[in-house]
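1. Just to be clear, the model below is a prediction. Sequence and coordinates:
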Amino acid sequence: MTALIGRSRARGVETLSLDATDTRNALSAALVTGLADALADCGKDPEVRAVVLTHTGGTFSAGADLRDPPHPDALVGLLRQLVELPRPVVARVTGHVRAGGLGLLAACDITAAAGTATFAFTEVRIGVAPAVISLPIVPRADPRALARYYLTGERFDAAEAVRLGLLTTTADDVDAALAPILDGLRRSCPQALAETKRLLTARVLETFDRDAADLTALSARLFASDQAREGMTAFLGKRDAAWVV
């Protein structure tokens, strides 16, 4: 257990909460490691029927921590771990999601968000690309809509995220919406859940097998580029990047 990941359990459902509110749950090296360790514990514990991934504060995740980013290999490993975990993973979102946080959502099996949540692929605005997170996103999202939001960095709402395929459902009361879902998981056979999840994630894992090395290399190359340094400096300084016209 790590201070960055809150944990609790109720009737076989383990809740993991991103708890780095001072950085808006940005994906730092430490946060990625802590979440990976917690997921590994859940995968080995026969008493865990399902996992809920949620957050404290008003942001589910602000994306990569620009001051302490995880290695691309570590992020690939975390996303694959979510996809391969032999337990269903349910995302519960009551705040905003940016960039790498959308990769976490796409790697979960079922996703629910409040209607007030907002989403954006902001990578292009700081000089990089949504490379590694494309591994779970591209196989599951609508390609035409995805092209718009990948290329523009525009913000979109929860209803649009459902249409995109990034969310399962949106509701004013997320916990009420999740109650029948979690009840269904609790009533399901653990062996059957694991094998059914394997069927559902086969195409996503094919994408990991085929593209992970290339996308990891792309991410590393872009983050080391001069334009990315300008974009990140501008973002941290709360100014427009030099290329804005």
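-> Thanks, I have the structure now.
2. alpha carbons only for contacts and neighbour counts from here, please
-> OK.
3. Where do the strands of the protein begin and end?
-> Using DSSP state E, the strands assigned to the chain run over residues 5-10, 13-18, 50-55, 59-61, 89-93, 96-98, 110-114, 118-120, 155-157, 169-171.
4. What distance do you get for the residue lying closest to residue 161 once chain neighbours are set aside to residue 141?
-> Spatial nearest neighbour of residue 161, chain neighbours left out: residue 167 (5.6 Å); criterion: CA to CA, 6 or more residues apart in numbering. Plainly put, residue 167 is 10 Å away from residue 141 if you go by CA to CA, to the nearest Å.
5. structure B:
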Amino acid sequence: MDPVVDAAHAHGITTLTLDSPANRNALSAALVAALRTALAEAAGDPAVRAVVLTHTGNTFCAGADLKSPCDPADFLALLREIAELSKPVVARVTGHVRAGGLGLLGACDIAAAGPGSTYAFTETHLGVVPAVISAPLLPRLDPRAAARYFLTAEAFDAVEAARIGLLTLHAEDVDAALAPVLDGLRKAGPLALAETKRLVTAGLREALDRDGERLTALSAAFFGSAEAREGITARFERRSPSWVS
């Protein structure tokens, strides 16, 4: 089986590339496991100053893999490991991000995107709840915007994503925009960098620890519900769910 996460290291930066084009880099059990393994390897490498999380294809992450979903507890563990990693994690997005993929952005310390990227919390249209991802995202997002986009599943662009706090920055050339960011991380003392990350992620880590078990139970309950079965079936059959009038 081809790897679904590719790792490369250069100039103090480990780049982890989500590479599962068949399902648009969806959060399958295999992808979540591979990403957790790659993060653990980066954590143990003293040469690594920061991790860049990016993707192949036109989708950063499509959210849960509806055919081969990961366990919500494993996804929660992944988000915790990103937040707790002693190296900063930088998301580099040049495509679409949906549902659980937005949770990855929320867990990252810095998130940058190009102009063609789009975003949507699509859960409610499937009859499920954006439960686990709410832990890393609600501390970052404008509350009014979070309420709107969590509830309506509307798509929005990179400009709006930056305005509401989902993205750190957006630019026509995302790599040029990230160059000074990565250079700044390379120049930081590793112990100071790790402790500073702990300062800026304190609220996020607290939310994951405090609410994680409850949110994973909520996610699992809705994914197993009759409403979700109808919503997911309708998505595969390319029709509206029965509740749409």
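-> That came in fine, so what should we check first? No experiment lies behind these values; they were computed from the predicted model shown.
6. just to revisit the earlier point, more neighbours, residue 167 and residue 141 of the first structure?
-> For residue 167 of the first structure and residue 141, the more surrounded residue by other CA atoms under 10 Å is residue 167, and the numbers stand at 24 against 20.
7. tell me the contacts of that one?
-> By CA atoms under 8 Å, 6 or more residues apart in numbering, residue 167 of the first structure lies in contact with 105, 110-113, 158, 161.
8. what's the farthest-apart pair in these?
-> Greatest spacing in those, by CA to CA: 110 and 158 (14.2 Å).
9. The two: which is more packed in?
-> The neighbour count for residue 110 of the first structure versus residue 158, taken as other CA under 10 Å, is higher for residue 158 (24 against 19).
10. Does that one touch residue 114 like I think?
-> Yes - the criterion here is CA atoms under 8 Å, and residue 158 of the first structure meets it with residue 114 at 7.1 Å.
11. so what sits against both of these two?
-> Here residue 158 of the first structure and residue 114 have residue 170 as joint contacts, going by CA under 8 Å, 6+ apart.
12. Kindly provide the distance from residue 219 of the second structure to residue 26 of the second structure.
-> In this view, residue 219 of the second structure and residue 26 of the second structure are 17 Å apart by CA to CA.
13. ok, those two, which is more surrounded?
-> Neighbours per residue, other CA under 10 Å: of residue 219 of the second structure and residue 26, the larger number sits with residue 26, 31 against 19.
14. okay but residue 218 of the first structure is in contact with residue 131, surely?
-> Yes - taking contacts as CA under 8 Å, residue 218 of the first structure lies within contact range of residue 131: 6.8 Å.
15. Neighbour count: the two, which is higher?
-> residue 131 (21 against 17).
16. who touches the more buried one in this structure?
-> Going by CA under 8 Å, 6+ apart, residue 131 of the first structure touches 215-216, 218-219.
17. In the first structure, where's the longest helix?
-> In the first structure, with assignment by DSSP state H, the single longest helix is helix 190-223.
18. I'd like to check the angle between that one and strand 50-55, please.
-> Going by axes from the mean of the first three to the mean of the last three CA atoms, to 10 degrees, helix 190-223 of the first structure is angled at 30 degrees with respect to strand 50-55.
19. Quick one: distance of helix 190-223 of the first structure to the chain centre.
-> Put simply, helix 190-223 of the first structure sits 13 Å off its chain's centre (CA atoms, centre = their mean, to the nearest Å).
20. ditto for stretch 76-96 of the second structure
-> With CA atoms, centre = their mean, you get 7 Å for stretch 76-96 of the second structure.
21. just stretch 215-224 of the second structure next, same as before
-> Relative to the chain's own centre, stretch 215-224 of the second structure is displaced by 18 Å; criterion: CA atoms, centre = their mean.
22. Can you tell me which of the strands of the first structure is most buried?
-> When you average the neighbours per residue for each of the strands of the first structure (mean count of other CA atoms under 10 Å), strand 59-61 leads with a mean of 30.
23. what's in contact with that strand?
-> Strand 59-61 of the first structure is contacted from outside by 18, 21, 24-27, 54, 93-98, 100-101, using CA under 8 Å, 6+ apart.
24. Following superposition onto the second structure, what is the mean distance for it?
-> Superposed on the second structure, strand 59-61 of the first structure shows a mean distance to its aligned partners of 0.2 Å (mean CA distance after the TM-score superposition for the first structure).
25. residues in the second structure aligned with that strand?
-> Counting by TM-score structural alignment, strand 59-61 of the first structure falls onto residues 59-61 of the second structure.
26. which pair in the contacts of strand 59-61 of the first structure spans the largest distance?
-> It's 27 and 94 that sit farthest apart of the contacts of strand 59-61 of the first structure, by CA to CA, at 17.6 Å.
27. Now do the same contact list for residue 164 of the second structure.
-> Residue 164 of the second structure makes contacts with 141-142, 145-146, as judged by CA under 8 Å, 6+ apart.
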